[in-house]
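Peer 1: Okay, structure incoming, though there's no sequence with it:
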């Protein structure tokens, strides 16, 4: 089974584990890709951990004690993680703007609680968090998956052994292998389904990853001693290593895992395990062991494997903090080499002075040294007790600090509920641009910490379908008893106008009915890119078909939606060709469209969206945290090129109420414009209501301004 107590320990797998994590670090630092090394690591974890438990619980006459196993896991996993989290917390305070501290606090607690993968899955599914900066703790998702698997597998094997030992007797192992095989197949099928439904969230899903650990358990249980010719063993190990080394270059794991392509690194790892699954093989003398396995069992690779866990923990936060500090998106060769070197040094120190002392038990001897009346065992334990206490205090301090900061943010946002009642004289917002209103010298509102929750009421009411939901959610705002109706339809860039439309509807007596889905404009595209992301939404097309059928059946007086988008690769904005089919269908049914030009996105020099609130929190000002208008907006509204072809289009353009002639600033009229990189704050949107009302009145004739 490849465990030390069996007398046959697979040192070559220790070396492979080191190579896998080194590949993870190298591909992260220099190539910005997933190497497949984490998948290798998951299989090996299942092989080592599952093998020991199977032997301990399913062998007749043997027993499994869960408490010592859990203690062992805690000693093995938590100390190094706590040290890295504590260091990351200090660097976050020193380097990151305070707008990112809340996310770090949430993810620190998630990492310590071993649910970081679910925290990241929720973030991936939350459109409001889709544009968040990459977390320095993002990589701990795989540690969370392993921790959850360890506890679940331990519970499973205990229940199975207790319930069925008498029934199956000597066939316990075979029965449990059948159960594991069924769970493995179920997890793999689920992974494929989840991958096709929403790959970004499936990537972090424990159930979609469990099969990778389970196959490691199965290979150790089913094939402990494989007998086959040496030439075949060599071919297996050479092929496995070649595949593992090249996986990151050939497969885009960020988009393809945990679906069927994850079989590539998983099967390669199984081949490498099986290539030396021979109890007659000696990893130290090389007897009956293929040359690649002997290489992996050599001291340098085994040493790398010994500090693989710490190397994995350290390399990612060092990379992210360096990029934040420099303001770059990539590192060059020299910078990457320096990050890897520092990561290696810190990993060795952590392994040598934190992991090893706390993982190893004290010796059994209680002899008294001639030089001291204190038992030797007691004297040896004292440094370990001090170290363990220090690590525990770090963990407590980190937990307390994270909860305290979250509570502080909650209090600030509770105090920010009065944003809806800010004086228009003190906080003119858009009126400073449209009406040249006087702007007194007052602190900006919402503050950088309030902005995140200054959201449309429809978001708060959950009146917008999320990424995984293709169903329609209709809510009514404005004057619900009015005879006139505006249907607000599309994605979140249509949604954030609900704040102004709700005010206008109550004032001028029209209803606003929502037909909204996150990241999904009205389009005929099969799987459009989610706005502000590199992800595609396979649910969007289905939702669009339902939304259009409902709009045609409901026949609102007007459909309010966005008619343009920024170019992905060049300056300016465009009306996408995939919108044309929507205009035609609405024209065919004589439904007019209030076609709103899309909100300018705040982009950096590399055309990547960034958050003005982060920039302001980091010491920037309204100008430096904005951008040139020409980056996001063409000289004229692209919708105007289509009004002759589609007379049902009624163009609306509010960009002069958001941007000045040459620049789009982060703050106007004492009001922060954006709550992220491309959605307007509710406070600024309220200041836009008068101008939006003037434009809608001019188009509809429903009232006179």
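Peer 2: Good, I have the coordinates. In this text, all values refer to a predicted model and were calculated from it rather than measured experimentally.

Peer 1: From here on, just use CA atoms for contacts and neighbour counts.
Peer 2: OK.

Peer 1: Give the other helices and strands that the helix or strand containing residue 378 contacts.
Peer 2: Secondary-structure assignment from DSSP states H and E places residue 378 in helix 376-415. Using 3 or more C-alpha pairs under 8 Å, 6 or more residues apart in numbering; DSSP states H and E as the contact criterion, the elements in contact with helix 376-415 are helix 66-95, helix 101-112, helix 356-359.

Peer 1: What's the separation between residue 334 and residue 341?
Peer 2: Between residue 334 and residue 341 the computed distance is 10 Å (C-alpha to C-alpha, to the nearest Å).

Peer 1: Oh, that last question was meant for residue 645, not what I typed.
Peer 2: According to C-alpha to C-alpha, residue 645 stands 62 Å off from residue 341.

Peer 1: try residue 79
Peer 2: Relative to residue 341, and taking C-alpha to C-alpha, residue 79 is found at 22 Å.

Peer 1: Of these two, which one has the most company?
Peer 2: The neighbour count for residue 79 versus residue 341, taken as other C-alpha atoms under 10 Å, is higher for residue 79 (25 against 13).

Peer 1: so what's that one up against?
Peer 2: The contact partners of residue 79, by C-alpha atoms under 8 Å, 6 or more residues apart in numbering, come to 354-355, 358, 388, 391-392.

Peer 1: Quick check: of those residues, which lies closest to residue 526?
Peer 2: Distances from residue 526 to those, taken as C-alpha to C-alpha, are shortest for residue 355 (50.5 Å).

Peer 1: In this structure that closest one contacts residue 76, no?
Peer 2: Yes. Between residue 355 and residue 76 a contact is recorded at 6.7 Å, counting by C-alpha atoms under 8 Å.

Peer 1: The helices and strands packed on helix 376-415: which one's closest to residue 455?
Peer 2: Residue 455 lies closest, by C-alpha to C-alpha, to one member of the helices and strands packed on helix 376-415: helix 101-112, at 17.5 Å.

Peer 1: ok, the residue nearest to the spatial centre of the chain - contacts?
Peer 2: Nearest residue to the geometric centre of the chain (C-alpha atoms, centre = their mean): residue 120, 3.7 Å. Under the criterion of C-alpha under 8 Å, 6+ apart, the neighbours of residue 120 are 138, 141, 201, 204.

Peer 1: residues near the nearest residue to the third one once chain neighbours are set aside, how many?
Peer 2: In other words, residue 201. The shortest distance from residue 201 to any non-neighbouring residue, by C-alpha to C-alpha, 6 or more residues apart in numbering, is to residue 121 (4.6 Å). Residue 121 is flanked by 18 other residues according to other C-alpha under 10 Å.

Peer 1: which SSE is residue 121 in?
Peer 2: Secondary-structure assignment from DSSP H and E places residue 121 in helix 116-125.

Peer 1: Next, the angle helix 101-112 makes with that helix.
Peer 2: For helix 116-125 against helix 101-112, the angle by axes from the mean of the first three to the mean of the last three C-alpha atoms, to 10 degrees is 140 degrees.

Peer 1: next SSE after helix 116-125?
Peer 2: Scanning forward in sequence from helix 116-125, with DSSP H and E defining helices and strands, the next element found is helix 141-168.

Peer 1: also this one, for the comparison:
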């Protein structure tokens, strides 16, 4: 699967004083770079009806970079028998890092101006990762982090491909130096054949890893270096064979060149985001690119190289690195400010990026790249690059440190929140008031529950919006939730491990969000609690959809976890879930329905009931729905003086949750006990973002751990009798 926001061309090398292939200027390669950046721009500008596979531009750039860098290094080895690593890295530093530093500073400013404060810390960290060229690993980790589901599109997400290249630039010269040393010690060894073998030893495993990871973990495979090295290696092989390619007959080269160029363009038109990438499908544009480069050695006047050498194409190719750096932050900023751009607005923003790209090319890149003072000193060039890297790091850290932090005591605030909730219930029982009061509050005296009026002091509630996503139970730190890739059942135990009363907690993050309260209840009641949860995977017998395809590991996990529950034979099973649809046909992604999920829940619960194991369903909490915001805490961050903007209908929240499905399934399975915490989460007809002095919601519809802890007594009032009746 390919995400638009994940794709950007890798254009870090070869646009300096002209692209050199076999040692001479290759304008056709500059033109090929123009094709690649053009495909990426169209794709990012959301002109997907023209180039749904425009992401192949990245792979074209990888091949070109592998060709250029390997050619440069191998010619130096042949000329002098050695590679000057200092000179190599100095050239990269003054070529790439100054422009990068400037763009990252501007990106940090644009991020500060255009996104909510709740995103600053994450995106500031991304900017630091981009400056250090490790952001591809940051993005890979986030792609499988369930707790990062609310994170928007990173303004430096396009740096993942540059990070791959920079890591390649570190490893590749060292490999070639090692090969050169080995060849010098053996008088009969020939450099290029030995080099080909050495590169093959690297890229063959890389291609195998790409196939395996793309099939098993595509979100990670897309970003990480091991799955991409083989693409750069294809370009390296072309560079090694440079002495052979001029011998290719002109007519053959003519056919290869046009075939390769057409194949690159067709791949962008035919391939879609649904293709698992990179994997074997990436052979299409990468091999096609290699054919174009090979043909350019000798294809003649009417070959594809003559078209690619067209002066406007060469000009765009020379600008491609700078253009690549600038276009994505501008597109992301425009989207943050104006919403989805669509093709026309996207093209306008992409076209506008030529202006800063050209200015930075003329005012930053070229003056430093061609500076005589820098050219004469590797140390000075490396120092310059290091300073610009430091500038990028500082820009990211400033954005991180700009996030406000709470100065209140979380434990005191949670206690105050619980006390306020008790007071609210007493008021309701006495008929003296509802949950829609409008008083202000502060950090020492909790305001009335459900207060949604103006706030004199933004620090009176906890957690602060920017810290909401970190308010999760300890189960996440303890790795108690299985990820989306594995079907193995992860078991965590708490409470009284010697107790005869055993309660199994099973499901997705919606049951795990209650862990702190359940654990406290278990300790008070002397229960032995066994937790078995999996990311985004409910306890049912159906097939969900995840990441655009069937969630097969969830189905396998459910089989495994049911077998373990039947073997344990607990006193009760406690479950909840978020997902509301399943596939009627497990092989067809278009057959999702709520009825299929209801049937799947019923089947799984029935299997538990048939084994005479009592089942307790903790109903899903109301799901927030706000058109302008992705999450409650983000709305709160943007509306501190008017929290009414962050309310939503209790009825609509109930209907958009999975609670109706759970209740419907409970009616079909004998003996299921319902635990409903809705009145404590949404006390009135309108759900409010803050109760007492506790922020209620974190990611999407999940509750903050801070608020869950205040509900221990209310949960115990329903859960303890349910477990007791199960044992009677």
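Peer 2: Received it, and whenever you're ready, just let me know what you need. Please read all numbers here as calculations on a predicted model, not as lab measurements.

Peer 1: re earlier: need the counterpart of the residue nearest to residue 201 of structure 1 in structure 2.
Peer 2: Pairing criterion TM-score structural alignment: the partner of residue 121 of structure 1 within structure 2 is identified as residue 140.

Peer 1: How is residue 634 of structure 2 assigned, secondary-structure-wise?
Peer 2: Judged by DSSP: H, G, I helix; E, B strand; the rest coil, the three-state class of residue 634 of structure 2 is helix.

Peer 1: what residue of structure 1 takes the place of it?
Peer 2: With the correspondence set by TM-score structural alignment, residue 634 of structure 2 lines up against residue 614 in structure 1.

Peer 1: Let me know the distance separating residue 58 of structure 1 from residue 173 of structure 1.
Peer 2: Counting by C-alpha to C-alpha - residue 58 of structure 1 and residue 173 of structure 1 are separated by 6 Å.

Peer 1: of these two, who's got more company?
Peer 2: residue 58 (25 against 21).

Peer 1: ok, now how distant is residue 570 of structure 2 from residue 505 of structure 2?
Peer 2: Looking at residue 570 of structure 2 against residue 505 of structure 2, where the rule is C-alpha to C-alpha, the gap reads 10 Å.

Peer 1: who's more crowded, these two?
Peer 2: residue 505 (26 against 20).

Peer 1: Need the counterpart of the more buried one in structure 1.
Peer 2: Under the alignment (TM-score structural alignment), residue 505 of structure 2 pairs with residue 488 of structure 1.

Peer 1: Can you tell me the SS state at its match?
Peer 2: Of the three states, residue 488 of structure 1 takes strand under three-state DSSP.

Peer 1: for it, what are its contacts?
Peer 2: Taking C-alpha under 8 Å, 6+ apart as the contact definition, residue 488 of structure 1 lies against 494-495, 498, 512-516, 559-561.

Peer 1: Can you flag which of those belong to strands?
Peer 2: When strands are assigned by DSSP state E, the members of the contacts of residue 488 of structure 1 inside them are 512-516, 559-561.

Peer 1: how far away is the equivalent of residue 482 of structure 2 over in structure 1 from residue 496 of structure 1?
Peer 2: In structure 1, the residue paired with residue 482 of structure 2 is residue 465, using TM-score structural alignment. Summarising the geometry, the distance separating residue 465 of structure 1 from residue 496 of structure 1, computed by C-alpha to C-alpha, is 14 Å.

Peer 1: mean per-residue distance, stretch 382-395 of structure 2 to structure 1?
Peer 2: When structure 1 is superposed, stretch 382-395 of structure 2 averages 5.9 Å from its matched positions, counting by mean C-alpha distance after the TM-score superposition for structure 1.

Peer 1: What residues sit buried inside that stretch?
Peer 2: 382-386, 388-395 (16 or more other C-alpha atoms under 10 Å).

Peer 1: hmm, back to that, and which of the ones in strands among the contacts of residue 488 of structure 1 is nearest to residue 238 of structure 1?
Peer 2: Of all these, the one with the least separation from residue 238 of structure 1 (C-alpha to C-alpha) is residue 516, at 52.9 Å.

Peer 1: From what I see, that closest one and residue 465 are in contact.
Peer 2: Yes. Using C-alpha under 8 Å, residue 516 of structure 1 is in contact with residue 465, at 6.2 Å.

Peer 1: Show me the common contact partners of the two, please.
Peer 2: Taking C-alpha under 8 Å, 6+ apart as the contact definition, residue 516 of structure 1 and residue 465 share the neighbouring residues 472-473.

Peer 1: neighbour-wise, which of these two wins?
Peer 2: A side-by-side neighbour count of residue 516 of structure 1 and residue 465, using other C-alpha under 10 Å, places residue 516 first with 33 against 21.

Peer 1: how close does residue 288 of structure 1 get to residue 241 of structure 1?
Peer 2: Here the distance between residue 288 of structure 1 and residue 241 of structure 1 works out to 18 Å (C-alpha to C-alpha).

Peer 1: just residue 416 of structure 1 next, same as before
Peer 2: Distance of residue 416 of structure 1 to residue 241 of structure 1, given as C-alpha to C-alpha: 57 Å.

Peer 1: Looking at these two, which is more packed in?
Peer 2: More neighbours surround residue 241 than the other of residue 416 of structure 1 and residue 241, with 21 against 18 (other C-alpha under 10 Å).

Peer 1: Kindly state which residue of structure 2 is aligned to that one.
Peer 2: Counting by TM-score structural alignment, residue 241 of structure 1 corresponds to residue 261 in structure 2.

Peer 1: cool, residue 310 of structure 1 as well?
Peer 2: Taking TM-score structural alignment, residue 310 of structure 1 has residue 322 as its aligned residue in structure 2.

Peer 1: is it true that its match touches residue 359?
Peer 2: No. If you go by C-alpha under 8 Å, residue 322 of structure 2 and residue 359 don't touch, sitting 9.1 Å apart.

Peer 1: of the two, who's got more company?
Peer 2: The neighbour count for residue 322 of structure 2 versus residue 359, taken as other C-alpha under 10 Å, is higher for residue 322 (27 against 12).

Peer 1: which secondary structure element contains the more buried one?
Peer 2: Assigned by DSSP H and E, residue 322 of structure 2 belongs to helix 311-338.

Peer 1: what packs against that helix?
Peer 2: In this structure, helix 311-338 of structure 2 packs against helix 27-44, helix 85-114, helix 342-352, helix 354-360, with contacts taken as 3+ C-alpha pairs under 8 Å, 6+ apart.
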